[in-house]
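Visitor: sequence unknown, structure follows:
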């Protein structure tokens, strides 16, 4: 599920150039305010000098060679990482830190790093052209990602690189086993790159092929897999217009548009279904960018909303499939009994629980600051039914009433 907020009034960034005051539309995906201290800079600026300036709160509007700006951004990243790594060694972290402390420190370092790197800025004209030497043509990428303001605008070089990268991935697509065509992911929509949960979705026995709800569809990959498995009618919901547009495009490309209906809704559509699937964000923490709404679920709002509303939207013999990782439990963000208690409190029972281990590179990377939690992580598909307040644990674990 995605939630994207947009400011009601346009924001503008101002700076002085050639002794004249100038301004342009400010473009920031997370709706941050425009920087107040801006200076123009170019190819004669050294990486050390740039690092000092951004560390002191100055944003740099680039007027030199575009490729040199890319190299400067890489040099800034190396200096920031070196500074942060030096701080870790100085304080002896994260050996004695709890998983929760390690997570909070990791998030803080990520936020600080992003803030500093976002201080290298690029100006684009009203048509998304860049008047710099060796600048690429980014018009199509910007048109695909942004609501074009119709006037010159400024954004961070790092954001622009994200837009370019997302556009290339959108064209290429993400291969999903079992689907005839790749899933093409729009900018700002989460990519289905964690294949293990899709494996569970392909393995779980279908209770019906008549109708299914896909709650928080995102790219539409779950709806597509259900359609591929023979479900004849699917209603896919999301709150984010980008996600809905992305899902519709993928259904068209896969030939499932006559099966999958997209609908803007906060969780459930009207009515009942014999199968309701949800893959909510897995971590109960605060997102800092729109794309992070697919990863972080503050207060477990979407998870609890799905569980609490499931019984009233299921057909009497229907199933709700909840796809969740237990990474939050290993990080100390949720207690181990949180999910079983929430399932029981919602008047649901567990029919079965399919589990798998992650295969993504970070789970194998011992240098990752969250490696201890990631290496213990499992991903599960919980098959839930309405009725009863008893959790029937599987895998030879005794049932526990709550």
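Guide: Here it is on my side, so go on. Computed from a predicted model, the values in this text were never measured in an experiment. Numbering: from 1, shown residues only.
Visitor: contacts and neighbour counts: CA atoms only from here.
Guide: Will do.
Visitor: the strands in the stretch 51-200 of the chain, which residues?
Guide: 59-62, 120-124, 153-156 (DSSP state E, counting those that start in this stretch).
Visitor: Below is an additional structure, to be compared with the one above:
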């Protein structure tokens, strides 16, 4: 969140100000102009590239069209339109390809984030043809706390999250849907869920299991469906805790699964400890990215270093991890195995699955080579 930051602008010869809200903690823009339907996409894009924010006073739907036009200009400028040539494709395998990709993403986000909307104290948008977004904003932000200004791009993310929360994500291993909240990773990638659903349970796991970093609660729900009588699911993100509790209650597992606020492990030991940490050692730039990006592999290192002390005798730790970072040159297989060894653990088995998400088969994706080679693994670990 952007805290107590304030955005200031001149309008009709007077100085105005409002609270600035940004879930990605983007600083409040220092230069702001007021615009309406008369502003062209070329002008808006030029201003945004120069770091000048545009506070919209025109028609809401026209603002959406303007944002789309700005996005097209961003893509043309970065060369993202069309399929990459052989030279560009060859660069994908280089260790710095990911960082260049992230830089381009960040620049695009900064540019498109310069188109701003006003919000009233009750989350209503005082623009023509504006949708009713009060429910979506309340889900993401909590109870209203006064008028503010935020980017249209952020609002569209809130609306999308609200729709996903209503619709839910089908989980074949459960025969049910999981409903992710705003800022909580959506279990769209089913391969890691399938691995947990199919791997043989270690002895004693029917009695107790820990789910570390539960997120939406999907893996805890799968373990409960498999007959594990008691599961302790941990997370330190309030949104994830609320999301997991809601999903598990709706699925009828509230008495079977205890949702606990903790940084990694709960107290005690269990015959089975499951963790699906962020896969890429990089800095997240938005709430939902915390489930994918983990600076210096903090959660991975923490899970491995503490696992032996939380395993019951003969128990197993299941580390569900993609090798995407390995194909990007951000972490080697040798480094992962060293972390496992230094934690006093040994590998007793592994199950692999290929990703089925559309980006893995999209040759126009900037990181296609890495995505096409990616494998997600369930590492069965035991104390030495």
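Guide: Received it, and whenever you're ready, just let me know what you need. A quick note: this is a predicted structure, and the numbers were derived from the prediction, not measured.
Visitor: hmm, back to that, what's the closest of the strands of the stretch 51-200 of the first structure to residue 321 of the first structure?
Guide: Residue 321 of the first structure lies closest to strand 153-156 among these, at 40.0 Å (CA to CA).
Visitor: I'd like to know which elements that closest one is packed against.
Guide: strand 20-26, strand 120-124 (3 or more CA pairs under 8 Å, 6 or more residues apart in numbering; DSSP states H and E).
Visitor: Any buried residues in the helix or strand following the first one, and which?
Guide: If I follow you right, that is strand 20-26 of the first structure. Heading C-terminal from strand 20-26 of the first structure, the first helix or strand you meet, by DSSP states H and E, is strand 38-41. For strand 38-41 of the first structure, burial by neighbour count (16 or more other CA atoms under 10 Å) applies to 38-41.
Visitor: so strand 38-41 of the first structure aligns onto which residues of the second structure?
Guide: The aligned range for strand 38-41 of the first structure in the second structure is 32-35, by TM-score structural alignment.
Visitor: quick one: the helices in the second structure?
Guide: With DSSP state H as the criterion, the second structure has helices at 41-49, 60-78, 86-91, 97-112, 134-141, 152-167, 190-198, 218-225, 238-250, 298-307, 324-327, 333-342, 368-373.
Visitor: what residues are up against the spatially most central residue of the second structure?
Guide: The centroid of the second structure falls nearest to residue 288 when counting by CA atoms, centre = their mean (2.5 Å). Counting by CA atoms under 8 Å, 6 or more residues apart in numbering, residue 288 of the second structure touches 182-185.
Visitor: Quick check: chain neighbours aside, which residue is closest to it?
Guide: The shortest distance from residue 288 of the second structure to any non-neighbouring residue, by CA to CA, 6 or more residues apart in numbering, is to residue 183 (4.3 Å).
Visitor: again, but for residue 42 of the first structure
Guide: residue 64 (4.2 Å).
Visitor: The counterpart of residue 221 of the second structure in the first structure: neighbouring residues, count only.
Guide: Matched across to the first structure, residue 221 of the second structure falls on residue 224, judged by TM-score structural alignment. Using other CA atoms under 10 Å, residue 224 of the first structure has 28 neighbouring residues.
Visitor: And for residue 294 of the first structure?
Guide: Neighbours of residue 294 of the first structure using other CA under 10 Å come to 23.
Visitor: which residue lines up with it in the second structure?
Guide: By TM-score structural alignment, residue 294 of the first structure lines up with residue 291.
Visitor: In stretch 61-78 of the second structure, which residues are buried?
Guide: 63, 66-67, 69-74.
Visitor: same thing with stretch 38-54 of the first structure?
Guide: 38-41, 47, 50-51, 53-54.
Visitor: From the residues you listed, pick the one nearest residue 345 of the first structure.
Guide: residue 54 (49.6 Å).
Visitor: got the contact list for the counterpart of that closest one in the second structure?
Guide: The equivalent of residue 54 of the first structure in the second structure is residue 48 (alignment by TM-score structural alignment). The contact partners of residue 48 of the second structure, taken as CA under 8 Å, 6+ apart, are 54, 111-112, 114-115.
Visitor: quick one on the thing from earlier: report the mean deviation for the match of strand 38-41 of the first structure after fitting onto the first structure.
Guide: Its aligned residues in the first structure lie a mean 0.5 Å from stretch 32-35 of the second structure after superposition (mean CA distance after the TM-score superposition for the first structure).
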